[in-house]
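1. with the input below, show me the fold.
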Amino acid sequence: MSQPDSEDGEMIRTTFDAVTEDLGDGIVLVRLSGEIDIATTDFASESIRAAIAPPARTVLIDLSAVTFCSSAGLGNLVEARRLAVQHGITLALVGVGRPVDRPLTITGLGREFTIFASVEDARAQGGRQP
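-> All right, here's what the predicted structure looks like:
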């Protein structure tokens, strides 16, 4: 992804990707990677919204490959939580490293999410805290 730099019109490059995988048994995995910022927030939001819908019963958002998470990225996670509640879908975050953990902790939002170390741990618990 790229967008024009506001000062000189040159393109700046932002690295981001989202891959969605159906794990079966009503579990959908969304793997986000790269930087979640103002330049990528719409793409992240679209990927998350598409996953958090019936027939999914559990949605896991894997953040282990995220290298930066701005307030826009936190907004994506808050939106995901709201949609999950609205649809009666269990939502859990997976592989939350420092680039995401730090803003979640500073803002207090970390308490609002179920968080697992790995996809395997989340699947073992059905996406719910033990």
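2. going forward, measure contacts and count neighbours with C-alpha atoms only.
-> Will do.
3. who touches the closest residue to Ile89 other than its chain neighbours in this structure?
-> Spatial nearest neighbour of Ile89, excluding adjacent residues (Cα to Cα, 6 or more residues apart in numbering): Arg57 at 4.9 Å. If you count contacts by Cα atoms under 8 Å, 6 or more residues apart in numbering, Arg57 has them with Gly26, Ile27, Gly88, Ile89, Thr90.
4. here is a second sequence; please produce its structure as well for comparison:
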Amino acid sequence: MPEPSAALASVQVDRSDGVVVLRVSGELDASSADELARPLKSALVDGVRGVVVDLTQVRFLGSAGLESLVTGSKRADGLGVPLLVVAVGRAVLRPIEATGLTAVFTLAETLEEALGRI
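-> The predicted structure follows:
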């Protein structure tokens, strides 16, 4: 039987030309935030040109999911690697805006826009 977090969130990782794209779907809450945190940490290594976290398929973004993004953002800054967050839906934008994280994250409206900015 799958773990509960597996049903809540999933992350597809694509690597191409030094850029890592994490396509997240489902719900990012306390029980599933590691589904994003682990691959995000793995993506942020020396030699990567940029990382995009695509949240267009996320239905819920809780504080633990935001914490995973903030941790990833700090790590990216330390490495000098751009990290962009694709966020368009109310379920994702509202918590980012309400917590003032629009000043922390580099946001894009589409994956294509984010990739073009790396």
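5. which residue lines up with Arg94 of the second structure in the first structure?
-> Counting by TM-score structural alignment, Arg94 of the second structure lines up with Arg102 in the first structure.
6. you'd agree that match is in a helix?
-> Yes. Under DSSP: H, G, I helix; E, B strand; the rest coil, Arg102 of the first structure sits within a helix.
7. which bit of the second structure covers the longest helix seen in the first structure?
-> What stands out as the longest helix in the first structure, according to DSSP state H, is helix 71-87. Under TM-score structural alignment, the alignment places helix 71-87 of the first structure onto residues 63-79 of the second structure.
8. which residues in the second structure form strands?
-> Secondary structure of the second structure, counting by DSSP state E: strands at 9-16, 19-28, 50-61, 83-86, 106-108.
9. same list (the ones you listed) but as JSON lines, adding distance to Asp34 of the second structure and mean neighbour count.
-> Output for these, formatted as JSON lines (distance: least, Cα to Cα, whole Å; neighbours: other Cα atoms under 10 Å):
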{"stretch": "strand 9-16", "distance to Asp34 of the second structure": "9", "mean neighbour count": "16"}
{"stretch": "strand 19-28", "distance to Asp34 of the second structure": "9", "mean neighbour count": "22"}
{"stretch": "strand 50-61", "distance to Asp34 of the second structure": "13", "mean neighbour count": "23"}
{"stretch": "strand 83-86", "distance to Asp34 of the second structure": "17", "mean neighbour count": "24"}
{"stretch": "strand 106-108", "distance to Asp34 of the second structure": "21", "mean neighbour count": "19"}
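10. which one of the ones you listed lies closest to Ile118 of the second structure?
-> When the strands of the second structure are compared by Cα to Cα, strand 50-61 sits nearest Ile118 of the second structure, at 6.1 Å.
11. what's the average distance of the closest one to the first structure?
-> With mean Cα distance after the TM-score superposition for the first structure, strand 50-61 of the second structure departs from the first structure by a mean of 0.4 Å once superposed.
12. before we move on, the earlier item: packing partners of the longest helix of the first structure?
-> In terms of contacts (3 or more Cα pairs under 8 Å, 6 or more residues apart in numbering; DSSP states H and E), helix 71-87 of the first structure is packed against helix 41-51, strand 90-94, helix 98-107.
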